[in-house]
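Participant: For reference, the sequence and a predicted model appear below.
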Amino acid sequence: MSIPQHSHGLSRRTALRWVAGATTTLGLSAATTTAYAEEQNHAAEEQPQPTLVEQFLSQEQFVIAHRGAGDVNPEHSAYAYQQAILKGAQAVEISVRTTADGELVCMHDNALRRTTTEKTGYVSTSTLAEVKRPLIDMRDFLGPNTPLVHITTLEEALGVILATEAGGPYQSVGGSAVLFIEAKDSAGQPKLLELLTARGMQDQVVIKMFRNGKGGFDGDNGFIRYAKEAGFTTWCYFDAHDSFEDIAQLASSDNVDMLGVPFFETVIGRTEDSMSDEKISQIINLGKPVIVWETHRRWVQEHFASLGVRGFMSPDPFWLSGRTTSPNLALEQGRRLHGMLPAGQQDVVNLPRWENGELVHQQAYDDSILLGPLAHRTSTADSYVINFTMQWKDALPTTTWQYGYLAFGREDDSAFGIAAKFDTTNPRGGGYVLAIRPGASVMDENGSYLSGDVVQLLRVDAGSSDLTPLVTLRPRKPFVAGEDIRGKIIVRPSNIIIDVAGARSTPIADTSYRGPYVHFGRYQDAAHGGALALSNVVTYKI
C-alpha cells in the first residue's frame, strides 16, 4: 500500500486516516501502524515547504497585476493593489521611488504630472509630506468616476495588501499574494532590500530590475547580486534592442531566476519597442522562466504561451482569466470596465471619454475600443442581440467616406481599425462592420453607387483590409447631429439581421464569423466631423 503524497506533506489527521486503512488492509497492529504514521508525519513536517513564490512560479502559466491592474485602477496605489487582489490576482507588481528625505513611495514615474493632480515637480526632489499633497488622478485614462487616491509609502501599501481578503477563485488572504517589487532609482535599491529583509518577506517577494539592476549584463555584480544574497527570487527584464548575446550573458548567472521581454501594440501590430518572436524564442531556450509585458489582451497571452512564455505582466488579470463581467457596458458608472481596451493604451489624446453616461469617441484617428464585457453574451455558439444608441455630438462627418461603426463577430480581442490601419497579418482578425454613414458615396452589395445617408453591413475577411458590402439600407429619416440613432444587431448561427434608424434588413445568410468580440469606432479624423457617442448598450440571448 503506497503512502499518499501531498505537496505540503501529510497532516496528522491525514496520517491517522491512512493508519486506519493500513491496519485493516495489511493486518498490522494498531500500535505498529500508529507509530509508523507518526514517524511519517514527523518526517513530512521536517521537509521544507514550498514558499509562496515557489508555489506561484510552479504553475504552467502565471499572471502578475501590472501596476496593480492599471487598465482599470489608478496605478500603483494601495487601492489598486487591493482591488487587484479582491478580483483574484495572485501577484501584483509594485514600483517604488525615493523621496528627497529618503522614503519609499509607490510610483512608476519620477515626474508627478502624468498620474497625479500636481502637474509639476518630481518625487526625487520632494519630501514625503510634499508627495502626499497631490492625489493620484487617472480620470482622463479610466473615466471621470475613477477614485482620487493618495500616494502611499511602500510600508502603507504592504499593510493594505497583507490585510486584504482575496476574491475570485483563490479565496485566500492578501498575505498570500506574491509581490514583484522594483526600485526605480538606485537610491531606493538598498532601502528596498533593508525594508523587505527586516520584514522577512523573502518567501513572498520577487525583486524586479532592469538588466542587472545597474543597466549592465554582469550577473555577478550590481544590485542583482545583493538581491540574491539577501535571499530573494530575482527577475531581470530587457530592452527590445538588447542583443541576444548580452541577454544570454546575464541569464547564465545563478543570481538571475527569471527573464523579462517587452511587447507593445498598436492597431496595426507590435511597435518597434517590442521584442521579436524569434528573439523571444531564443531567450526561452536559455531555460529560465520568461515573463512578457504588457499583456493587455487575451490573444497576446495565447500567442506568447504558444512560444513557451510562462509569465504575463497584465494590467488586467481579471480580463485574461476569462471570467465574466456584466454583459452590458454600464456606461453610467463612468469607469472603464474589465476588457474595455482602446487600441492605443498610453496616449490620453487617443482614448475615448466618458460623459453623461456615454462613451464618446473623440480620437484624432480610427482607434476603436474593445467592448469586452459584451463577450459574455455575444459568444460563438448562441444567438444574441445587441441594442445600442449612437449620436454625433457636434457635427456629422464632412466627407463622403467617413462613418461610425460597431465591429462584431471577431474571433480574438486584438486591436481593430479600418482600411490602412487594419492589421492584415492577423489570421483571426475577420468579422463584420455595421457602418452608419451620413452623406456617403458608397458602392452597395450589387455594385451600384449610392449617395446620401446609408447604413451598411460590411464584412472584413481575415488577412485582408478590404470591406465587402453585404447589405445597404436607407434610414427612415436623415441623420442629424445631436439626435440619437437607435439600432439593433441580431446574430443567429445561420444569418444576421440589422435594424438601424428605422431600416431593417432581411436575414443575411453569411456565416463566416461568429466570434464574441465587439468594437466601437469612428472612421474619421477630428478635422472632419464631431465626436461620436455610444450609449444604452444592452445585449441578450435569443
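Facilitator: Yep, that arrived. Numbers count the residues shown, from 1 in each chain.

Participant: From now on I want contacts and neighbour counts done on CA atoms only, so please keep to that.
Facilitator: Will do.

Participant: which parts of stretch 193-202 are buried?
Facilitator: When neighbours are counted by 16 or more other C-alpha atoms under 10 Å, the buried residues of stretch 193-202 are found to be Leu193, Leu196, Met201, Gln202.

Participant: hang on, I meant stretch 205-218
Facilitator: Within stretch 205-218, the residues scored as buried using 16+ other C-alpha under 10 Å are Val205, Val206, Ile207, Lys208, Met209, Phe210, Arg211, Asn212, Gly213, Phe217, Asp218.

Participant: can you pull out the helices in the stretch 301-450 of the chain?
Facilitator: Assigned by DSSP state H, counting those that start in this stretch, the stretch 301-450 of the chain shows helices spanning 317-320.

Participant: Equivalent analysis for the chain, please.
Facilitator: All helices of the chain, identified by DSSP state H, fall at 12-26, 30-46, 52-57, 78-86, 128-131, 139-142, 154-162, 188-198, 223-229, 244-251, 277-284, 298-307, 317-320.

Participant: so which of these gets nearest Ile436?
Facilitator: Using C-alpha to C-alpha as the criterion, the shortest distance between Ile436 and the helices of the chain is 26.9 Å, found for helix 139-142.

Participant: what's next to that closest one, contact-wise?
Facilitator: Under the contact criterion C-alpha atoms under 8 Å, 6 or more residues apart in numbering, helix 139-142 has outside partners Asp71, Val72, Asn73, Pro74, Asn145, Thr146, Pro147, Arg335, Arg336, Val348, Leu351, Arg353.

Participant: centre of the chain versus it, how much separation?
Facilitator: Counting by C-alpha atoms, centre = their mean, to the nearest Å, helix 139-142 is centred 16 Å from the centre of its parent chain.

Participant: another structure for you, compare them:
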Amino acid sequence: MIARRQFLGFAAAGAVLGVAGCSACPGSPAPGATARPRPRIVPAASAAKEFVTAGAVAAPGDKGPFTIAALLAAPSFFVAHRGSGDNWPEHTMRAYKGAVASGLKAIEVSVSATSDGVLVCHHDLNTQRLTGIDLTIARAPYAALEPLRNDARAWLGPATPLEPIALLSDVLDAFVASHVIFLEDKPGTNADEILALLEKYPAAREHVVWKQPSASPGHKLAAAKGYTTFGYMVARDQARVPELIPRTDLLGIHYTVPEAMIRQVVASGKPVLAWELHRRSEYARLQDLGVRGFICANIRYVLHQDEPLSEDGFAAGRRGTGDLPWAADAVWDGQPAFADGAVSISSPGQSGYVLGSLAEAVNSADWEYEFELRWPSGLPPDGPGAGVAFGQDGDAPYRPGSAPKVSGYSLDVAADGTLALYRHDAGTTDPVRLAQAGSPAPRAGEWMKFVVSLRPWSIAVRRDGGGTSGWSVSAEDTRYGGAWLTLLKNYDAGPPVEFRGVRVRAVAAQEGCGNVG
C-alpha cells in the first residue's frame, strides 16, 4: 500500500504571535517558540515508483495484457476516469492513449448510440457542454456528430487541442485485448447493441467490466453473457445499500457519500471503487477507509508522475497538473480563465484555486512564494479582497468563508491596501488574525508584487514598492509548514481578480534580513 505521508504535509502544535518587523530573520526564536514543521516531501520519482512496486500502475514499457483478474489481484488499482479528464479532453482517443501511456491498466468509457445506431464515447447524452453544439446523441445521426470536436479549453486551458468524438469500435480495437475497460451504457438503452459488438472481440470477457448504477437492469444482461459487473451508488442510495450489494461483482461509491456508507460497502468484502478522484488527499482518505479501486480524473498528479514546478505555467495556456478550483467536480465555470500570462478568477462567489503543480517543489526550512495580483477592471467593495493561502498541509479544497479541511495561513489584500495575515485551523470557521499592516490602496489595472516568506520561527509578507523598499506584515506563528498554495478571491460577486508570476524557491539561511521595509 502507498504510504499516506506521500500526499499530505504534517503539522505541529505551538504558536507565538508577533507584529511587523524583521521576524523573518532565521535563528531568532521567541521564548518558548516551537520551530515550524518542515513538509515531509517524497520526491516525485520515488512516490511514482511506489505505485508501480505495489502493482497499482504498470511499469514503464509494460504494455500488458492486463486482465480483470490481474487488476483485482493488486492491493490497490487505478482506473482513468473518462480517460483522466483533468489531464486530457475527456472520453477522447487522446485521453485513453494518454492514460495507457501513463501506466494505467484500466480506463473508463461511457457509450451512447446515435439515431442510426453508431456507438460513440461521450459522458453527456447531449453534445452541448463539450462541443458547443446542442445535439441529443440519441436523436442525431452519426454524420451530424462526426465533424464535431470536443473542446475542453474551458477546463484545461486555451492551449488544449480540440478532439473528435471517439467511436467505441476504435477504442475496443485499440485496447480491449490489452487493458481493462470499465464500459458504461450511459443512457441504459443500448445493452443489446453493445453486447453484440463485444462478441466480435474474443478476449472481451477477460477485459471488459460492465458498469452502470447498481439498480440498472443491464447488469443481469451482462452477467448472463459472462461479463464482470460493476454497480455504483451515490448518497441517495444509502438506504438501499443492503439490497444493492448483491447485484454486482464490484461496488462503486462516489467519494462524497457519508463515511458510514463507505464503511458499509467496504464491509461487504467485495472490491470497492470510488470516483471521481482529483486530489491526493481524496485518495489518502479513501484508502484509509478500505477502498481498493480509484477511478481517477487526475492520474498525472495523484500518481506523482510529473515533477513539481517552481513557477506557474499560466503563459503556456495549459492548466498545471494538480491545479484545481475548489469545486473540481462541479461545472467548468469554476475554472479560472487564462489571459496574457495570468489567470483570472471571476466566479460569482468566494473561490480558491490550489496550485498543486507547485506543491513539494522545495524541501527546506526556509522558503518563499512570489506572486503578482491585480484587479483589472475595478476594485472590490470594502471588506476582504484577494490573496493567497499558504503553508497548507494538504490539497483538500479550500474556499474562503467556509470551515477549511486543510490547515495553513492566508494573506488578504483589501481594496484599501490593508495587508492581513490569518491562521486557518482545519474544521474551524473563524480564522485567527495574526497581524495586519497598511499599504497604499491599489488602482484598477495595477499589478502588485508580493513575497511570502516561511521561516522556522516566523512568517512574513512584503508588498514590493520598487527596489528593496515596500510594506510588510509578519507574525511569529510556527504552527503550520505545509507545501500547498491556493489563490484566493475572498468576496462574493464583484470584479475579477488576476494572478501571475507565481514562484516558489528555497531561501538560504542568511537571506531574509534587512530587506523588509
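Facilitator: Now that the structure is in, tell me what you want to look at. Note that this is a predicted model, so its numbers are computed, not measured.

Participant: Give me the TM-score for this pair.
Facilitator: Here the TM-score for the pair of chains, by TM-score structural alignment, normalised by the length of structure 2, is 0.80; 437 aligned residues with a C-alpha RMSD of 2.1 Å.

Participant: any idea which of the buried residues of stretch 205-218 of structure 1 is closest to Phe62 of structure 1?
Facilitator: Distance ranking of those against Phe62 of structure 1, using C-alpha to C-alpha, places Val206 first at 13.5 Å.

Participant: what do we get in structure 2 for that closest one?
Facilitator: The alignment partner of Val206 of structure 1 in structure 2, by TM-score structural alignment, is Val209.

Participant: Next one: that match from Glu243 of structure 2, what distance?
Facilitator: The span separating Val209 of structure 2 from Glu243 of structure 2 equals 21 Å under the rule C-alpha to C-alpha, to the nearest Å.

Participant: who are the neighbours in contact with the aligned partner of Thr468 of structure 1 in structure 2?
Facilitator: Aligning on TM-score structural alignment places Thr468 of structure 1 opposite Val432 in structure 2. With contacts defined as C-alpha under 8 Å, 6+ apart, the neighbours of Val432 of structure 2 are Tyr422, Arg423, His424.

Participant: and which of those is nearest Arg285 of structure 2?
Facilitator: With C-alpha to C-alpha as the yardstick, the closest approach to Arg285 of structure 2 among those comes from His424, at 20.6 Å.

Participant: Surely the closest one and Ser402 touch.
Facilitator: No - here His424 of structure 2 lies out of contact with Ser402, judged by C-alpha atoms under 8 Å, at a distance of 10.6 Å.

Participant: Show me which of these two is the more surrounded one.
Facilitator: Applying other C-alpha atoms under 10 Å to His424 of structure 2 and Ser402 shows that His424 carries more neighbours, namely 23 against 13.

Participant: In contact with that one, which residues?
Facilitator: Each residue near His424 of structure 2 by C-alpha under 8 Å, 6+ apart is listed here: Pro404, Val406, Ser407, Gly408, Tyr409, Ser410, Asp430, Pro431, Val432.

Participant: possible to save the residues you listed as TSV with distance to Val291 of structure 2?
Facilitator: Written out in TSV, the entries for these read as follows (distance: C-alpha to C-alpha, whole Å):
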residue	distance to Val291 of structure 2
Pro404	24
Val406	22
Ser407	25
Gly408	28
Tyr409	31
Ser410	33
Asp430	33
Pro431	33
Val432	36
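
Participant: Selecting buried members of those in ChimeraX, what would you type?
Facilitator: In ChimeraX, selecting the buried portion of the contacts of His424 of structure 2, with burial taken from 16+ other C-alpha under 10 Å, looks like this:
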select :404,406,407,408,409,410,431
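
Participant: Next step: the contacts of His424 of structure 2 restricted to strands.
Facilitator: For these, the ones inside strands are Gly408, Tyr409, Ser410, Val432, with DSSP state E as the criterion.

Participant: which of those lies closest to Thr248 of structure 2?
Facilitator: Among these, Gly408 lies closest to Thr248 of structure 2 (C-alpha to C-alpha), at 42.5 Å.

Participant: What lines up with that closest one in structure 1?
Facilitator: Per TM-score structural alignment, the equivalent position to Gly408 of structure 2 in structure 1 is Gly431.

Participant: now swap in Gly117 of structure 2 and tell me
Facilitator: Counting by TM-score structural alignment, which is the criterion used here, Gly117 of structure 2 corresponds to Gly102 in structure 1.

Participant: Same question for Gly317 of structure 2.
Facilitator: Residue correspondence to structure 1 (TM-score structural alignment): Gly317 of structure 2 is matched to Gly334.
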